[in-house]
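Engineer: Predicted model follows, preceded by the sequence.
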Amino acid sequence: MSGWDPDLYLRFEAYRTRAAADLLSRVELEEPRFVVDLGCGPGNSTALLAKRWPSAAITGVDNSAAMLGRARAAYPGINWIQADLAGWRPPDRQDFIFANASLQWVPDHRPLLQGFCNSLRTGGVLAFQVPSIHHQPAAEVYHRLADTPPWRAFRVPDERLTVETPSFYHDVLASWCRHVEIWETVYHHLLENHEQMVLWYRSTGLRPFLENLPDEAARSAFIGELVNRYRARFPALADGQVLFPFHRLFVLATR
């Protein structure tokens, strides 16, 4: 088990793309010339940008070769760059910088956001959304399980995501931008069963921990216990399906 899995990530493409579409719907730019998608993954969010602004020069940036391979195959008309968001900055000033559920993988958001704000032209927009990890009941369940023996021995330093408070983002961005807007949304995704809740996290937040377990037997044991805990925490609906609550924080800043 190693690295990002585009197929697993795209199992929930409609739900993952919905948040990107919701964020993009709040952006009022008419004809941006230069657009960047940070942490573009397999290109599902970048495709929304290309559809809205077909004449813009659009660049997708991601550190995963597997994700970019899928993006290049699906959307050949877009410029794709493999780079780490912590150190990468666009060579030219941008009209729009977009990040759909990617900045949480990068530590130290103050210099990160200041750097991207400095990459905007006057009137340019930075828009991003991240999971609200401080209000994420399903994630709390797997973190509690991972903190019990024997699992706690396999926790890894980069496993925890970085998401700050709304007031932090406002204060950092207000020093660079003339308008900052922040809101939160709770999505109640309808999934077939509790196993799908685990699949959701296997492609994202749970991935580093699972990769650090010694073998498939250990992974199966952990996942089995996690499914049991999800059944107890999130009772099934009358038809057997499950409502999976997922909190997201949205930020929109105009320079």
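Structural biologist: Now that the structure is in, tell me what you want to look at. Residues are numbered from 1 along each chain as shown.
Engineer: contacts and neighbour counts: CA atoms only from here.
Structural biologist: Will do.
Engineer: Please, where are all the helices along the stretch 101-250 of the chain?
Structural biologist: Per DSSP state H, counting those that start in this stretch, the stretch 101-250 of the chain carries helices over the ranges 109-118, 137-146, 166-174, 194-202, 207-212, 216-233.
Engineer: Quick one: list the elements packing against the fourth one.
Structural biologist: The elements that helix 194-202 packs onto, with contact taken as 3 or more Cα pairs under 8 Å, 6 or more residues apart in numbering; DSSP states H and E, are helix 6-9, helix 216-233.
Engineer: quick one on the thing from earlier: could you dump the helices of the stretch 101-250 of the chain into CSV and include distance to Val130?
Structural biologist: Below are those laid out as CSV (distance: least, Cα to Cα, whole Å):
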stretch, distance to Val130
helix 109-118, 12
helix 137-146, 14
helix 166-174, 11
helix 194-202, 14
helix 207-212, 17
helix 216-233, 23
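Engineer: I'd like these written out as TSV, with mean neighbour count and distance to Asn79 added.
Structural biologist: Formatted as TSV, the helices of the stretch 101-250 of the chain follow (neighbours: other Cα atoms under 10 Å; distance: least, Cα to Cα, whole Å):
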stretch	mean neighbour count	distance to Asn79
helix 109-118	16	19
helix 137-146	17	34
helix 166-174	16	28
helix 194-202	19	28
helix 207-212	20	27
helix 216-233	15	37
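Engineer: Comparison target, given below:
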Amino acid sequence: MTNTHWDPDQYGLFGDERRRPAIDLIARLPKPAQGFNPTNIVDLGCGPGTVTSLLVDAFATNGNEPVITGIDHSAEMLEKARAHDDRIIWQQSDIAAWEPEAPIDLLFSNAALQWVPGHANLLPRLCGFVKPGGLIALQVPNNFLAPSHQLISEAGEKWEKEVAAAQDQLKIMRPGDYFDVLTPHCSNVDLWQTQYCHVLRGEDPVFNWVFATALRPVLANLPDDDARAAFCAHYKTRLKHVYPARPDGITLFPFNRLFIVASKR
């Protein structure tokens, strides 16, 4: 069985591109200078901690010193996070079962909740941890209908059941469904979608991007190393047709993301 643990170094190959949506989400939030002074901030699915550090930079200003906690289930990611920033409390926990010790002013999650099933029940549960007037801010990939993800099924057609079961782990709802789930608990539900056009370099960059995230459960579900090698060879070939490198060596990779900011009633 292939190693299913997260690899912080592989994930970090495109650090600037992966951080960009988080930067945009944080930019949308009110800051201490605007009267929003959170004292308890949680980053759900903090990964290697680089985004959590951005939350410190955004909100630990003007005398405001919030307690900021990064939550992740991956020991490898948290080891990287602890070495990265000692201003933050790092905790290992599964988001689906996690509960905070105190009510939260800002519940933040960047590209993590797509790994947690049952958003229709998860979001109301998370809302219950937020103080009235507090904020929920989240971003999830919305690229599952793009060729980069659809080609996973094509490359894995010999192992249809295994690949389908792995892909079933990654799911989000439609934007309107999030609105319906959140409005009983939140006011000012703000939803938007952005398509980024990432400028990637290097050999097989789209493969390397997906390898660090969506391919993890797929490769883990394949029966042996020969199957994984055959799958990867087919997948790389198809990706190169759909996302060809330009003469200058750059590969353009469009990627859609869904953003939500909501205020707890």
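Structural biologist: The structure has been received and is ready for your questions. Note that the coordinates shown come from a computational prediction; the quantities given were computed from them, not determined experimentally.
Engineer: out of the helices of the stretch 101-250 of structure 1, nearest to Glu13 of structure 1?
Structural biologist: When these are compared by Cα to Cα, helix 194-202 sits nearest Glu13 of structure 1, at 10.4 Å.
Engineer: Now for the counterpart of Lys80 of structure 2 in structure 1: which residues touch it?
Structural biologist: Using TM-score structural alignment, the equivalent of Lys80 of structure 2 in structure 1 is Arg70. Applying Cα atoms under 8 Å, 6 or more residues apart in numbering to Arg70 of structure 1 gives the contacts Pro6, Pro42, Gly43.
Engineer: Over in structure 2, see which of those survive.
Structural biologist: Retained contacts for the contacts of Arg70 of structure 1 in structure 2, judged by both residues aligned by TM-score structural alignment, their matches' Cα atoms under 8 Å, are Pro6, Pro42, Gly43.
Engineer: where's the last one relative to Ala253 of structure 1, distance?
Structural biologist: Distance check for Gly43 of structure 1 against Ala253 of structure 1: by Cα to Cα, to the nearest Å, it reads 23 Å.
Engineer: And the first one, by the same measure?
Structural biologist: Summarising the geometry, the distance separating Pro6 of structure 1 from Ala253 of structure 1, computed by Cα to Cα, is 30 Å.
Engineer: When the two are compared, which one has more neighbours?
Structural biologist: More crowded of Pro6 of structure 1 and Ala253, by other Cα atoms under 10 Å: Ala253, with 24 against 19.
Engineer: Please pull up the equivalent of that one in structure 2.
Structural biologist: Taking TM-score structural alignment, the alignment pairs Ala253 of structure 1 with Ala262 from structure 2.
Engineer: Also Phe234 of structure 1?
Structural biologist: Using TM-score structural alignment, the equivalent of Phe234 of structure 1 in structure 2 is Tyr243.
Engineer: What of Phe209 of structure 1?
Structural biologist: Checking TM-score structural alignment: Phe209 of structure 1 goes with Val218.
Engineer: Isn't that match up against Glu160?
Structural biologist: No - with contact defined as Cα atoms under 8 Å, Val218 of structure 2 and Glu160 do not form a contacting pair (10.5 Å).
Engineer: could you list every residue that touches the residue nearest the centre of structure 1?
Structural biologist: By Cα atoms, centre = their mean, structure 1 has its centre lying nearest to Ala101, at 1.9 Å. When the contact criterion is Cα under 8 Å, 6+ apart, the partners of Ala101 of structure 1 are Gly39, Phe128, Gln129, Val130, Pro131.
Engineer: 10 Å instead, please
Structural biologist: Contacts for Ala101 of structure 1 (Cα atoms under 10 Å, 6 or more residues apart in numbering) come out as 16-17, 19-20, 38-41, 45, 128-131, 204, 248-250.
Engineer: Likewise for Asn193 of structure 1?
Structural biologist: Applying Cα under 10 Å, 6+ apart, the residues near Asn193 of structure 1 are Val227, Tyr230, Arg231, Ala236, Leu237, Gly240, Gln241, Val242, Leu243, Phe244.
Engineer: same thing but at 8 Å, please
Structural biologist: Asn193 of structure 1 is in contact with Ala236, Gly240, Gln241, Val242, counting by Cα under 8 Å, 6+ apart.
Engineer: That concludes my questions; thank you for your assistance.
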